[in-house]
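Novice: Please work out how this folds:
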Amino acid sequence: MTGPGTAPAPPSRGGRWIQHWDPENETFWKETGEKVARRNLYFSVLSEHIGFSVWTLWSVLVLFMGPEYGLTPADKFMLTSMVTLVGAVVRVPYTFAVAVFGGRNWTIVSAGMLLIPTVAAFTVMEPGTSFSTFLLVGLLAGVGGGNFASSMTNINAFFPLRKKGWALGLNAGGGNIGVPVIQLAALAIIGAGGGPRVLLGVYIPLIVVAAVLAALFMDNLENVKNDTGAAKDAARDAHTWIMSLLYIGTFGSFIGYSFAFGQVLQNQFGRTPLEAAYVTFIGPLLGSLIRPLGGWLADRYGGAKISLWNYVAMGVATAVLIGASMEKSLALFTAAFVVLFVLSGLGNGSTFKMIPGIFQNKALAKGLQGEAAAAYGRRLSGASMGLIGAVGALGGVGINLAFRQSFLSYGSGTGAFVAFLAFYVVCFAVTWAVYLRRTASRVPEASTASEAKPQLSYAEV
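Specialist: Okay, here's the model as predicted:
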């Protein structure tokens, strides 16, 4: 509810903690809140963007690692799998770190922590280093995957409900673009005859800049509290795990393919590091840019419907990839892979937009109305997003392990693509069965309103 005509006093800057924050108050938002929220958003995006770049660093570094490094294709896929795994797991504690330490404070810490894997990689990146050393250093890079969870949690608290979609979309998209940016940087460095240490040397000062800017320009919110009860309630709800499965199919595909694309081009089609780098950035770039469109389409037509048909399209693109892989057609393979990236990004937007709608519907089914229903939906959807984001990222682990096994068994990625096609069929079936099937049969007109009330309709989520 809008308060009196005058806005509350400007936020306290003491210790960079804001004592009063009420973005739903329109006067407060217009006069003081919006400017502060946008400033925190922009510097949060910067830190998250570099976090994504560091997380996917090894998707680029393995392209530099020729025969002199003594690593097999299976070794490289195992390395990127473990980096993805750590990035997925740390998303859970990162989700709650903002409430424990404060958004600004944790952004400084999490940005500074990116120096550890980057400096470590700079130190060991040379022929003769053992695979176990590379694996250990690669595991450290997983901390970059956690920045997404803490950044989304932090920015969610700054914006009013009516602005969250735009803010979270910009935050997520700005982070995801860190994947193609580091791949483009690698392309420029490889093209100029530079090595992996040059790439790492570029990112080390950028990490310092991000941490310093967060310290200078970001804020903590005093009223952000760690609601562990919400996390427990979200974990008990079946929809959290159903949506986790669906998010594996979209974001898991995006991050998994981001790590694996260049390696597949090298191992299956004999591309050089430079030739692979020329195309590997295109898919992640387009997939990142199209994510907001997936959310917009979900707003307009319903996330379940968009996600359902997106899984169909992902299955078709994967079938084309299988054919191109068997026929050894590089042009068709590359084009279909880029299309699959785009579809994964579109699905990222549509599946994530389903989450608040699902819990809002559950609130209405419980008989809640107005602000009570909105509060219930916000509480559970916010808590579930951290879990769903973490589980979804595990899909990237599965993709890299599947490629590893496929190359070990068949010498190509064809077997892995068959498994991915089967998984997209499962995602299609689950989306239809859980969120669309029940809406196919209308409630008879003779039914009373009270009889129809318990029927949940998820078609528009």
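Novice: hey, let's count contacts and neighbours off CA atoms from now on
Specialist: Noted.
Novice: Could you count how many residues lie near the nearest residue to Tyr247 once chain neighbours are set aside?
Specialist: Ranked by Cα to Cα, 6 or more residues apart in numbering and with sequence neighbours excluded, the top spatial neighbour of Tyr247 is Gly392, at 4.8 Å. The criterion is other Cα atoms under 10 Å. On that basis, Gly392 has 26 neighbouring residues.
Novice: swap in Gly193?
Specialist: Other residues within reach of Gly193 by the criterion other Cα under 10 Å amount to 10.
Novice: Correct me if wrong, but it is in a strand.
Specialist: No: remark: Gly193 does not belong to a strand; assigned using DSSP: H, G, I helix; E, B strand; the rest coil, it is coil.
Novice: Any idea how far the helix ranked longest in the chain is from the middle of the chain?
Specialist: The single longest helix within the chain, with elements called by DSSP state H, is helix 370-410. Centroid separation between helix 370-410 and its chain, computed with Cα atoms, centre = their mean, to the nearest Å, is 8 Å.
Novice: What helices and strands are in contact with it?
Specialist: Helix 370-410 is packed against helix 73-89, helix 91-101, helix 143-158, helix 228-236, helix 238-247, helix 253-269, helix 330-365, helix 414-431, with contacts defined by 3 or more Cα pairs under 8 Å, 6 or more residues apart in numbering; DSSP states H and E.
Novice: Please generate a structure for the following sequence too, so the two can be compared:
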Amino acid sequence: MTIEIDTPRPTATAPDADATAPPRRRTGRWIDHWDPEDTAFWESTGKRVARRNLAWSIFAEHLGFSVWLLWSVTATFLASAGFAFTPQQLFWLVAAPNLVGSLIRLPYTFAVPRFGARNWTVVSAALLLVPTALFAFFVQRPDTPYWVFIVIAATAGVGGGNFASSMASINFFYPASRKGTALGLNAAGGNLGVSLVQLFLPVIVGGAGLFGLVAASGSIHLERAAYVWGGLALVAAAGAFFFMNNLAVASSRPREQLRVVRYRHTWIMAFLYIGTFGSFIGFSAAMPLLIKINFFNQPTPDVVGIGINVASFAFLGALVGSITRPFGGWLADRFGGARVTVASFALMTIGTLAVLVTLTRLTPVPKVDPTTVDPATFTYPDAVRSAVESNEQVFWFFLAAFLFVFAASGMGNGSTYRMIPIIWKVRAEAAGPEGSPERGAALVQATREASAVLGIVGAIGAIGGFLIPMTFGAPWIDDPVAAVRSAFAVFAGFYVVCLLVTWAVYLRPGSAMSRARV
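Specialist: Modelled structure (predicted):
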């Protein structure tokens, strides 16, 4: 058996290739025959090609997540860069990329079968240059209107679409027995992009970071972040162009994929994924601002602030959630996805209530009139310093509870994604007795539909990344701290609803889903 992979121009399909393999449709790095379920093919050629594509897919998706969440930590430095935005406006800047990122996940999913995995990775990586270039230009101009920043932040949403196309791409490269590991690595590598941008951006722009190992430089240069991640995007685009492949067999029609919107399980799983992944990405985006609003005090950008340094802790939430995602999938394989998902929502409820309790223990910090502050002579009043120091003691309980929520949401991300193919398999098995043509056809159709559901669920679930920051920045509440407390109470109630829905639909005794250990 032969395979064509690295040819720069069209060539004839090997005579002994599968006769049903689609003909080469375009020039470039297209693979005409791909059969990872063939053990001999996989060991001789497929494994090496798949691993190379996985590596560059992870890198491109990782950068997509980094650019997507670029504003989550940038928002905490805008005041130091000369921008006078309110907390509500900052939460809007954090939320805008998440809304766009969720909306474009569907077209990104359909782009892989239409244009090819390698081709679309090149395009999607190159598109990251748009938000980074706009970012670099306008963050150096403090007189830029706020609405312009909203538009610029929204363009960062293209990074959120990379997850959908990357997962769709890798799904075709690996055999069924290895898909879980490959997709888990791909997803975790992407999620880590959130954590690393929140860890390294403060250091790159001149702020303090790395747990105090790096001191602030005295001036903030936000444009440096755009230069770094824009440059890495070019590397990702070049790497995909030279080292990735398109698969001719990875074809499907959007109309067939969209047919799954008629099934109630598609919407139930999308609802649950809002609770798991929506919480992960929403809390990741909002965590830096939450720390700054509740545990840091700085009356003017010219005065050295006191309290908790955002740069030292903001990245931990996304890091913990990324690490626990594969663990959630592993637990789902052993005990069933629905059981792990119920446990995740229970833990998220407990953790969210614990966060809420810590916020009720905060000491109100007296306001300092910024018009009376002279940076050369200003010292914090004793009442302000005492309140900030008291809140620093509360912070450690807040951080522990919040990381607990992140860990539980990461587990839920892995378990909910594992549930989807099992749900569709159970539905297909009801089409006829074992071994019947009806069941066989239904199982083939279920595999295609499950892939489409993964894309749709991922797109809808990401909307949580928009809703959570917007709830924290509720415009109808004047006090930002009060808005945050109200938001956590709402989230706790939502997780209880998600828990009950999961149990009623997938764990209710006697149901087919429960017997199949969905």
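Novice: what about the helices and strands packed on helix 370-410 of structure 1, which gets the closest to Glu26 of structure 1?
Specialist: Closest to Glu26 of structure 1 of those, according to Cα to Cα: helix 143-158, at 13.5 Å.
Novice: just to revisit the earlier point, okay, the helices and strands packed on helix 370-410 of structure 1, which one's buried deepest?
Specialist: The highest mean neighbour count among those, using mean count of other Cα atoms under 10 Å, belongs to helix 143-158: a mean of 26.
Novice: Pull out the buried residues from the host helix or strand of Arg439 of structure 2.
Specialist: Here Arg439 of structure 2, judged by DSSP states H and E, is contained in helix 437-461. Of the residues in helix 437-461 of structure 2, those buried under the neighbour-count criterion (16 or more other Cα atoms under 10 Å) are 439-440, 442-443, 446-461.
Novice: From the rest of the structure, what touches it?
Specialist: Contact with helix 437-461 of structure 2 is made by 102-106, 109, 164, 168, 257-258, 260, 266-267, 269-278, 417, 420-421, 424-425, 427-433, as judged by Cα atoms under 8 Å, 6 or more residues apart in numbering.
Novice: and what of stretch 354-367 of structure 1?
Specialist: Residues from elsewhere that reach stretch 354-367 of structure 1 (Cα under 8 Å, 6+ apart): 239, 243, 298, 302-304, 369, 373-374, 376-378, 380-381, 385, 453-458, 460-461.
Novice: picking that back up, map the residue nearest to Tyr247 of structure 1 across to structure 2 for me.
Specialist: Structural alignment places Gly392 of structure 1 opposite Gly461 in structure 2 (criterion: TM-score structural alignment).
Novice: distance of that match from Pro469 of structure 2?
Specialist: Computed as Cα to Cα, to the nearest Å, the Gly461 of structure 2 to Pro469 of structure 2 distance reads 15 Å.
Novice: now Gly190 of structure 2
Specialist: Looking at Gly190 of structure 2 against Pro469 of structure 2, where the rule is Cα to Cα, the gap reads 21 Å.
Novice: out of these two, which sits in the more crowded spot?
Specialist: Pro469 (31 against 26).
Novice: So the more buried one sits against Met287, correct?
Specialist: No: taking contact to mean Cα atoms under 8 Å, the distance of 9.2 Å between Pro469 of structure 2 and Met287 leaves them out of contact.
Novice: Measure how far stretch 242-258 of structure 2 is from the centre of its chain, please.
Specialist: Shown here is stretch 242-258 of structure 2, whose average C-alpha point lies 23 Å from the average C-alpha point of the whole chain (Cα atoms, centre = their mean).
Novice: tell me the SS of Ala79 of structure 2?
Specialist: Following three-state DSSP, Ala79 of structure 2 is assigned to coil.
Novice: Helices of the stretch 1-150 of structure 1, start to end?
Specialist: For the stretch 1-150 of structure 1, the helices defined by DSSP state H, counting those that start in this stretch occupy 26-28, 34-55, 57-64, 73-89, 91-101, 103-113, 115-124, 131-140, 143-158.
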